[in-house]
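Novice: Can you look at this prediction? I've put the sequence above it.
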Amino acid sequence: MNVVQEGWVYLNDPLNWTNPGGILDRLGEHLVISGAAVGLGLLIAWPLGVWLGHSGRGGGLVVLLSDLTLAIPTIALLTILPLTFLGFGKPPIIVALAVFAMPPLLANAYTGVRQVDPETRDAARGMGLSGWQVLRRVELPLAVPYLAAGFRTAAVQVVATTALASYVNGGGLGQIIAEGFGLGISAAGGQILAGGVLVALLALLVELLLAVVERLVTPAPLRPARRRADREAVATGAA
C-alpha cells in the first residue's frame, strides 16, 4: 500500500480511535489546550485592547505588542517556558499558545473600538452617558464584528499550531504525528499522514463553525464592518 492508503486504513481502524492515547483522547487534549490558550489570550488582550481603544491612546503600543508577539517563534516558547517556574506539562504550552493568539485579539479589539464614529460618541455623551456607559452601550456593540473576527482568527491559528505541543510531549493530535515519526516514515507513514489530515480538518471545522457564529452575533447593519474586520484580522495574522 502507498502512504495515502495506509493513512486511510489508519483512520478507519476503530482501535486507533478508542484505544488509550488514540485519536479521541488526542482530540480531547487538543481541544482543551487550544481552548485554554485562546481563553487566556482573551483575558489579557481584549480588556487591554478595549481600554486603549476607548481612551484613544496606545495605538503605537498595540502595534508594538502585536509585532513583538508575532516575532517570537511559538516553537521557541514551547521549548523555553518548560524550563521556567511553569515547569513541564500543559501550563507552559497554554501560555506559549496564548502569546501566539494575542496579536489578532489585541489589534481587533483596539481597532473595533477606535472605528466608532466620533459623532456617535459625542451624541452619546450629549445624552448624559458616562465614559463607562458609552463604552458598554455604544462602542462595544459596534465593535462586535471586529471582536468576532479577531477571535475567529486567533482560534483557528491556535488550533492549527497546537500540533507543535507534541515537541515537548504535550499531547494533542500532533502527538500522533510525532509518534509516527518515532516509528519511521517507512513503517508509519500512514499514521503521520492521518495525523496531519486530522489537524487540518479540525482547523477547517473550527473556521467554519466560528464563521457561522460570527455571522449570527453580528447584526445585519454591521455586516459590512464584519467583512472589513475579517480582512484586517487575516492581515494581522499574516503580518
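Specialist: The structure has been received and is ready for your questions. Quantities reported herein were computed from a predicted structural model and do not represent experimental measurements.
Novice: From here on, just use CA atoms for contacts and neighbour counts.
Specialist: Noted.
Novice: which residues in the chain form helices?
Specialist: Applying DSSP state H to the chain gives helices spanning 3-11, 14-18, 23-55, 59-71, 74-80, 90-114, 118-126, 131-134, 140-142, 144-161, 174-183, 185-217, 223-238.
Novice: which of these sits most buried?
Specialist: helix 90-114 (a mean of 27; mean count of other C-alpha atoms under 10 Å).
Novice: I'd like to know which elements that one is packed against.
Specialist: For helix 90-114, the packing partners by 3 or more C-alpha pairs under 8 Å, 6 or more residues apart in numbering; DSSP states H and E come out as helix 23-55, helix 59-71, helix 74-80, helix 140-142, helix 144-161, helix 223-238.
Novice: need those in TSV with distance to residue 202, can you?
Specialist: Shown next, in TSV, are these (distance: least, C-alpha to C-alpha, whole Å):
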stretch	distance to residue 202
helix 23-55	9
helix 59-71	23
helix 74-80	20
helix 140-142	30
helix 144-161	7
helix 223-238	19
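Novice: can you redo the helices of the chain as a markdown table with distance to residue 167?
Specialist: Listed next are the helices of the chain as a markdown table, based on distance: least, C-alpha to C-alpha, whole Å:
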| stretch | distance to residue 167 |
| --- | --- |
| helix 3-11 | 22 |
| helix 14-18 | 21 |
| helix 23-55 | 14 |
| helix 59-71 | 20 |
| helix 74-80 | 8 |
| helix 90-114 | 10 |
| helix 118-126 | 48 |
| helix 131-134 | 45 |
| helix 140-142 | 39 |
| helix 144-161 | 11 |
| helix 174-183 | 8 |
| helix 185-217 | 14 |
| helix 223-238 | 23 |
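Novice: Please name whichever of those helices is nearest to residue 168.
Specialist: The closest of these to residue 168 is helix 74-80. By C-alpha to C-alpha, the value is 6.9 Å.
Novice: second one coming, line it up with the first:
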Amino acid sequence: MGAEGGAGVNAFEQALDWLGQPGRWSWTAPAGIPYRTLEHLGFSALSLVIAAALAVPPALVLAHYRRGAFLASSAVNIGRAIPSFGLIILFWYLASRWEVDTSFWPLLLALVALALPPLFTNTYAGVVSLAPEAVDAARGIGHTEGQIMLRIELPLALPVILAGARVAFLQLVATVAIGAIVNDGGGLGRFIVDGFAQGAGGYGEILAGGLAVIVLALVCEGVFALLERFAVPRGLTLSRRATLSTRPV
C-alpha cells in the first residue's frame, strides 16, 4: 500500500516537473501543450465537418421521405460495435500497404467513420420526430420539397442534430489521443504515448497528458452545451416543442 502511495506521489511530482519544463506552454513547438491542443482540436473538428457533410444531407432526405429507417437503426448498432483502435489500425495498415502518408490519412479516415453513425442517426431521428402537420402546412403555402427540408425540417431538427454532433465530437476527442500510437501527431495523446515509451520515468508525462485530454473533453462538452442552447433561435425551439406536443400518442 505504501509503495503504491509513493508511486502516486512520485507521478504527481513528475507531472509538476514536466509541466514546468521549458517550452511546455509553447504555441509553436511540438513539445507545447497549447500546440498539441490545437492539433488535437484540428483533427477532431476537421473529422466532424467531413462526417457532417457526408451524413446530414442523405439522412435529411431519407427522413423527409420517410425512408431508410432500417439504415438509421443499423447506423446506431454499427456505431456501438466499431472498435476505435481497431479501425485506426486497419486504416494504418491499408495506408502502409498502398504507400500513403500514414501520419494523417489513417487517423482522419477512422475519425470520420466513427462520427458518421451518431450524426446520421440524430439527423434522421430529429426530422422524423416532427409532426406531419408542419410539413403539410408548408406544402399548402407553396413550399417545394427542398425548401421544406432546408427551411422547416432542418432548423426544427437542429437541437437533435447538435446533440449527435456533441456525442460524435467527444468520441473524436477521445480517439485522437488513441491515434497517437500510430500517428506522429496525435494531439495530446502524443504525451501519453511518449510517456509510456520512457517507462517509470514517464509516469508524470502520462498523468499530465491524460489530465489534459480529460480537461479538453470537459471544455468541449461545455461548448457544445452552449451551442445547443444558443445556436437555435428561441422561436424555433418553442415551435419544435409545440410541433412535437401535437403528435398523436
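Specialist: That came through, no problem. Note that the coordinates shown come from a computational prediction; the quantities given were computed from them, not determined experimentally.
Novice: Tell me how far the residue sitting nearest the centre point of the second structure lies from residue 147 of the second structure.
Specialist: Nearest to the mean C-alpha position of the second structure, by C-alpha atoms, centre = their mean, lies residue 169 at 1.5 Å. The gap separating residue 169 of the second structure from residue 147 of the second structure is 29 Å, by C-alpha to C-alpha, to the nearest Å.
Novice: ditto for residue 75 of the second structure
Specialist: 27 Å.
Novice: Which position in the first structure pairs with residue 211 of the second structure?
Specialist: In the first structure, the residue matched to residue 211 of the second structure (TM-score structural alignment) is residue 197.
Novice: What lines up with residue 47 of the first structure in the second structure?
Specialist: Alignment note (TM-score structural alignment): residue 47 of the first structure maps to residue 57 of the second structure.
Novice: ok, now how distant is its match from residue 105 of the second structure?
Specialist: Taking C-alpha to C-alpha, one finds residue 57 of the second structure at 24 Å from residue 105 of the second structure.
Novice: Same question for residue 164 of the second structure.
Specialist: 24 Å.
Novice: how much space between residue 71 of the second structure and residue 93 of the second structure?
Specialist: For residue 71 of the second structure relative to residue 93 of the second structure (C-alpha to C-alpha), the value is 28 Å.
Novice: and what of residue 104 of the second structure?
Specialist: Distance, residue 104 of the second structure to residue 93 of the second structure, by C-alpha to C-alpha: 13 Å.
Novice: Kindly report the same for residue 176 of the second structure.
Specialist: 17 Å.
Novice: Of the two, give the one with the bigger neighbour count.
Specialist: residue 176 (30 against 16; other C-alpha atoms under 10 Å).
Novice: What does that one correspond to in the first structure?
Specialist: Aligning on TM-score structural alignment places residue 176 of the second structure opposite residue 162 in the first structure.
Novice: which stretch among the helices and strands packed on helix 90-114 of the first structure comes nearest residue 192 of the first structure?
Specialist: Once these are compared by C-alpha to C-alpha, helix 23-55 is nearest, at 12.5 Å.
Novice: Tell me the residue in the second structure aligned with residue 143 of the first structure.
Specialist: In the second structure, residue 143 of the first structure lands on residue 157 (TM-score structural alignment).
Novice: Show me what residue 70 of the first structure aligns to in the second structure.
Specialist: Alignment note (TM-score structural alignment): residue 70 of the first structure maps to residue 80 of the second structure.
Novice: give the contact list for that match.
Specialist: Residues in contact with residue 80 of the second structure (C-alpha atoms under 8 Å, 6 or more residues apart in numbering): none are found.
Novice: That one and residue 101 of the second structure: what is the separation?
Specialist: 28 Å.
Novice: again with residue 142 of the second structure
Specialist: Distance from residue 142 of the second structure to residue 101 of the second structure, by C-alpha to C-alpha: 51 Å.
Novice: Please apply the same query to residue 141 of the second structure.
Specialist: To residue 101 of the second structure, residue 141 of the second structure is 53 Å away according to C-alpha to C-alpha.
Novice: quick one, which of those two is more surrounded?
Specialist: residue 101 (11 against 8).
Novice: Excluding sequence neighbours, find me the nearest residue to the more buried one.
Specialist: The shortest distance from residue 101 of the second structure to any non-neighbouring residue, by C-alpha to C-alpha, 6 or more residues apart in numbering, is to residue 95 (6.8 Å).
Novice: Check residue 189 of the second structure too.
Specialist: Excluding the flanking residues, the one nearest residue 189 of the second structure by C-alpha to C-alpha, 6+ apart is residue 177, at 3.7 Å.
Novice: any idea how far the one you found lies from residue 55 of the second structure?
Specialist: Residue 177 of the second structure is 24 Å from residue 55 of the second structure, by C-alpha to C-alpha.
Novice: can you name the residues of the first structure that stretch 104-119 of the second structure overlays?
Specialist: Going by TM-score structural alignment: stretch 104-119 of the second structure matches residues 90-105.
Novice: returning to what we had before: and the helices and strands packed on helix 90-114 of the first structure: which comes nearest residue 95 of the first structure?
Specialist: helix 23-55 (6.5 Å).
Novice: so what does that closest one touch, helix or strand wise?
Specialist: Short answer (3+ C-alpha pairs under 8 Å, 6+ apart): helix 23-55 of the first structure packs on helix 14-18, helix 59-71, helix 90-114, helix 144-161, helix 174-183.
Novice: now for those helices, which one comes closest to residue 8 of the first structure?
Specialist: That would be, of these and by C-alpha to C-alpha, helix 14-18, which comes in at 11.7 Å.
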